[in-house]
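Colleague: Here is a sequence with its predicted model. Questions after.
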Amino acid sequence: MNKEESKKLLIEELGIHFENEYSLPPLAARIFASLVITEEEGLTFDDCLIKRGASKSSISTSLNLLLQMNFIKYFTKSGDRRRYFKIAEKDAFFVEKLNKTLKKLEDESEMIEKVAAFNKTYNAEKHQANKEKKKIYMKCLEDTKAIYKKTIVNLKNLEQ
């Protein structure tokens, strides 16, 4: 398999991953994958149009969605009126993704505590039956949150 065939296959696999991971429409996921994989400094609207073979309105809609989600940004070159699209700063993207997951973990911890408090007050038997399970689960959540926080700090330190 040559480089271009490998690249097309990787873009397709990465596109499917982005569809599932970020609930992106297929075209937006493939454009994002193309931007992740490209060796070029950035891709123009026309580059995306040629590479994806979709309509101008579909490409435009997908690029605007990716811009709104802060997955990509654009820049211009002196003397060139075209916009060039590239992925947002990689470290910032990773930190944002980790922060979203951390928020979900914190929300989960809060809800588990509320359910436990309710059961302790109104259903002592259920509270007692689930006490050890809750303890183990909460320890897992706390350990995971600590790892995420440490990773975020490490990524931010790389930026400096």
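Modeller: Arrived safely, thanks for sending. Numbering: from 1, shown residues only.

Colleague: hey, let's count contacts and neighbours off CA atoms from now on
Modeller: Noted.

Colleague: now residue 94: how far from residue 155?
Modeller: Taken as CA to CA, to the nearest Å, the spacing of residue 94 relative to residue 155 amounts to 8 Å.

Colleague: typo on my end, it should be residue 95
Modeller: The value you get for residue 95 to residue 155, if CA to CA is used, is 7 Å.

Colleague: In contact with residue 69, which residues are there?
Modeller: Residues counted as contacts of residue 69 (CA atoms under 8 Å, 6 or more residues apart in numbering): none.

Colleague: Alongside the first one, take a look at this:
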Amino acid sequence: MKIDKEIFREMVNFYGEAFHLPPLAAKIYAYLIFDFERKGISFDEFVEIFSASKSSVSSSLNLLLNLNIIKDFNKIDERKRFFVMNEKYMKIRFEEIIEKMERELLLLENLKKFRDTDCEVALQKFETYTNLFKKNITNIKDTLDQL
């Protein structure tokens, strides 16, 4: 499999931070992104590629599987498990973002009711903030529908 080392390093850093992944799990995920044909990478290949212990690779793969970031499968003629990115993960991720934004929007509405102010500046800022949430929620939902 052909990978670009600089892009790989950037992806490891980005996904490690974005998904709060330990370094080896971030490396595994970034590596799987380069599997454009989705043939899958076996456990043994990960051990060899990253010169990591079997227990470290196993822990990282289990973490990624539990987070639904990757999937595993078996080929008919082999006992080995192969791992690929979960194509549906981005949709899952953005659905979680929508849920969090909707929860925060509800909290803000409740806070507005509790505060009960007539201050135009405060009300305008609140309206601007809630409109930003609503527009982003709608935009993400519309985009997900297209996927």
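Modeller: Alright, I've got the coordinates. Because the structure is a prediction, the values reported are computed rather than measured.

Colleague: Between residue 94 and residue 155 of the first structure, which contacts overlap?
Modeller: Residues touching both residue 94 of the first structure and residue 155 (CA under 8 Å, 6+ apart): none.

Colleague: Not counting its own residues, what contacts stretch 80-95 of the second structure?
Modeller: Taking CA under 8 Å, 6+ apart as the criterion, the residues outside stretch 80-95 of the second structure that touch it are 29, 32-33, 35, 38-43, 68-75, 140, 144.

Colleague: And stretch 103-122 of the first structure, by the same measure?
Modeller: For stretch 103-122 of the first structure, the external contacting residues (CA under 8 Å, 6+ apart) are 126, 127, 128, 134, 138, 141, 145.

Colleague: Any buried residues in it, and which?
Modeller: Judged by neighbour count (16 or more other CA atoms under 10 Å), stretch 103-122 of the first structure contains these buried residues: 105, 109, 116, 119.

Colleague: what does stretch 80-90 of the second structure give?
Modeller: Across stretch 80-90 of the second structure, burial judged by 16+ other CA under 10 Å covers 82, 83, 84, 85, 86.

Colleague: Specify which member of these is nearest to residue 21 of the second structure.
Modeller: For residue 21 of the second structure, the closest of the buried residues of stretch 80-90 of the second structure turns out to be residue 85, at 14.9 Å, with distances computed as CA to CA.

Colleague: what's the counterpart of that closest one in the first structure?
Modeller: Aligning on TM-score structural alignment places residue 85 of the second structure opposite residue 87 in the first structure.

Colleague: same question, residue 106 of the second structure
Modeller: Using TM-score structural alignment as the criterion, the counterpart of residue 106 of the second structure in the first structure is residue 110.

Colleague: could you say which helix or strand contains its match?
Modeller: With secondary structure defined by DSSP states H and E, residue 110 of the first structure is part of helix 90-122.

Colleague: again with residue 35 of the first structure
Modeller: Secondary structure from DSSP H and E places residue 35 of the first structure in helix 26-37.

Colleague: mean shift of that helix relative to the second structure?
Modeller: In the superposition with the second structure, the aligned residues lie an average of 0.5 Å away from helix 26-37 of the first structure, counting by mean CA distance after the TM-score superposition for the first structure.

Colleague: what's that helix packed up against?
Modeller: Helices and strands touching helix 26-37 of the first structure, by 3 or more CA pairs under 8 Å, 6 or more residues apart in numbering; DSSP states H and E, are helix 3-22, helix 45-52, helix 56-68, strand 80-87.
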